[in-house]
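# have a look; sequence and predicted model below, questions after that.
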Amino acid sequence: MSSVRPPLPPFTLETARAKVQAAEDAWNTRDPRRVAQAYTPDSVWRNRAQFINGRAEIEEFLTRKWETELDYALRKDLWSFTGNRIAVRFTYEWRDADGQWWRSHGNELWEFDPDGLMARREASINDLPIDPQERTVFGPRPAAEPDGR
C-alpha cells in the first residue's frame, strides 16, 4: 500500500473536506487494517482516556472496538482546518452485545505528515444510550445525504 495518502497538506477547503470524507468512508468499512494504513507507523492517539502508539496498536484497538461496537455507522463533518491540521465533529451509532443502542459523539483533532498520513489524533467522545427508534445514522453516508457543510 502506498505511503502517500492524498489529499496532502497544506489543506484547502476542498481538500480538507475530501480528507474528512475519506476517513469516514474508511472507518465505515470496519476494517482495522485498512483504517490503520492511513496513519504514520509511529502515529500517536489519545482516544478518550486511552493512549495508543503506532499502527500495530491502532489496528489492535480498532479490532477490539468493532468486536464490541456492533453495527457501527459513522458520520464525520469538517469543523476547521489550517496547514496540516483538521478538526472534525462526529457522530456514530452502534449496539452492544445486549442489544442496547448507543450514540457516540465528539470531536477529533488531526495532524498530518507531508505525505498525508495522520501522525496525531486526539479524540474526545461521549456516549448516550438511545432507543432503536431514535437512530439517525444507518450505514455509510448515502450520496444524497448532506456532508455537514
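Yep, that arrived. The structure displayed is predicted, hence computed values, not measured ones.

# going forward, measure contacts and count neighbours with C-alpha atoms only.
Noted.

# count of neighbours near residue 138?
By other Cα atoms under 10 Å, the residues close to residue 138 number 15.

# host element of residue 88?
strand 85-95 (DSSP states H and E).

# next SSE downstream of that strand?
Assigned by DSSP H and E, the successor of strand 85-95 is strand 101-112.

# off-centre distance for that next one?
In terms of Cα atoms, centre = their mean, to the nearest Å, the centre of strand 101-112 is set 7 Å apart from its chain centre.

# pasting the second one now:
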Amino acid sequence: MSVNADQRPPLPPFTRETAILKVRLAEDAWNSRDPARVALAYTVDSRWRNRAEFINGRDAIVAFLTRKWARELDYRLIKELWAFEGNRIAVRFAYEWHDDSGNWFRSCGNENWLFDENGLMAVRHASINDVPITAAERKYHWPQGRRPDDHLGLSDLGL
C-alpha cells in the first residue's frame, strides 16, 4: 500500500489494533512537545475544543501548543483507547507537569476524535481536569520524550 504525503496512517475505518496504534502515535507526538510536529496530524482546518478554548486550524494549534508547553513544564502524557468505530476514536488520558513555581499536577481527561479519509484528525473535543499532586505522587518518571514500551499504561497504574 502506498501512502501519499497527505496521509497519516493508520487510516479509517479503524480496527482495534489500528485504533490502539493511532492512539500511541498521537501520544508519542504529544510527548515530543514539538507543536509543528503535532499539528501535522490534524487537517489544515481542524476544529478543537480544549477545555473552554476553541481552536481552528493548524496555525492556531501550533500557537496553542506553544503556549501550553511554555506553561506546563516537564510534561509527560499517557493516552489509552476507550472506544472506536469507523472514523472515530475516544481516548482517556492523564499527563503530569509542573508550573514555574514547582507545583505538580496530574491532568486527566477524555478526548473524542473524528478523522478524515486520510487519517488526519478533523475534530478534537477534550475535557480535562487538573489535580494538584506532590512530587512524591508522580507516576511518570521516564526521560523527556516517548514513553518507554515497558512503562505501565493508565489502567495498570490505576489511573
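Thanks, I have it. What you see is a predicted model, and the numbers here were worked out from it, not measured in a lab.

# TM-score for this pair?
Put the two chains on top of each other and the TM-score (TM-score structural alignment, normalised by the length of the first structure) is 0.96; 149 aligned residues with a Cα RMSD of 1.3 Å.

# sorry, back to before: where in the second structure does the strand holding residue 88 of the first structure fall?
Aligned using TM-score structural alignment, strand 85-95 of the first structure spans residues 88-98 in the second structure.

# and for stretch 122-136 of the first structure?
Against the second structure, stretch 122-136 of the first structure falls on residues 125-139 (TM-score structural alignment).

# can you tell me what sits against that stretch?
By Cα atoms under 8 Å, 6 or more residues apart in numbering, the list of residues contacting stretch 125-139 of the second structure from outside reads 48-51, 96, 103-113, 157.

# ditto for stretch 53-60 of the first structure
32-33, 35-37, 39-45, 52.

# quick check: buried residues in the lengthiest helix in the second structure?
Secondary structure of the second structure per DSSP state H: the longest helix is helix 16-32. Within helix 16-32 of the second structure, the residues that qualify as buried are 18-25, 27-32, counting by 16 or more other Cα atoms under 10 Å.

# mean shift of the helix or strand that it is followed by relative to the first structure?
Sequence order places helix 35-39 as the next helix or strand after helix 16-32 of the second structure, per DSSP H and E. Following the fit onto the first structure, the mean deviation recorded for helix 35-39 of the second structure is 0.2 Å by mean Cα distance after the TM-score superposition for the first structure.

# what range in the first structure does helix 35-39 of the second structure sit on?
Taking TM-score structural alignment, helix 35-39 of the second structure hits residues 32-36 over in the first structure.

# need the contact partners of the matching stretch.
Stretch 32-36 of the first structure is contacted from outside by 23, 26-27, 55-56, 58-60, 62-63, using Cα under 8 Å, 6+ apart.

# the residues you listed, buried ones only, as a PyMOL selection?
Buried members of these, defined by 16+ other Cα under 10 Å, are picked up in PyMOL with:
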select buried, resi 23+26+27+55+56+58+59+62
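
# the contacts of stretch 32-36 of the first structure into TSV, with extra columns for distance to residue 143 of the first structure?
Listed next are the contacts of stretch 32-36 of the first structure as TSV, based on distance: Cα to Cα, whole Å:
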residue	distance to residue 143 of the first structure
23	16
26	15
27	17
55	30
56	33
58	29
59	28
60	31
62	26
63	28
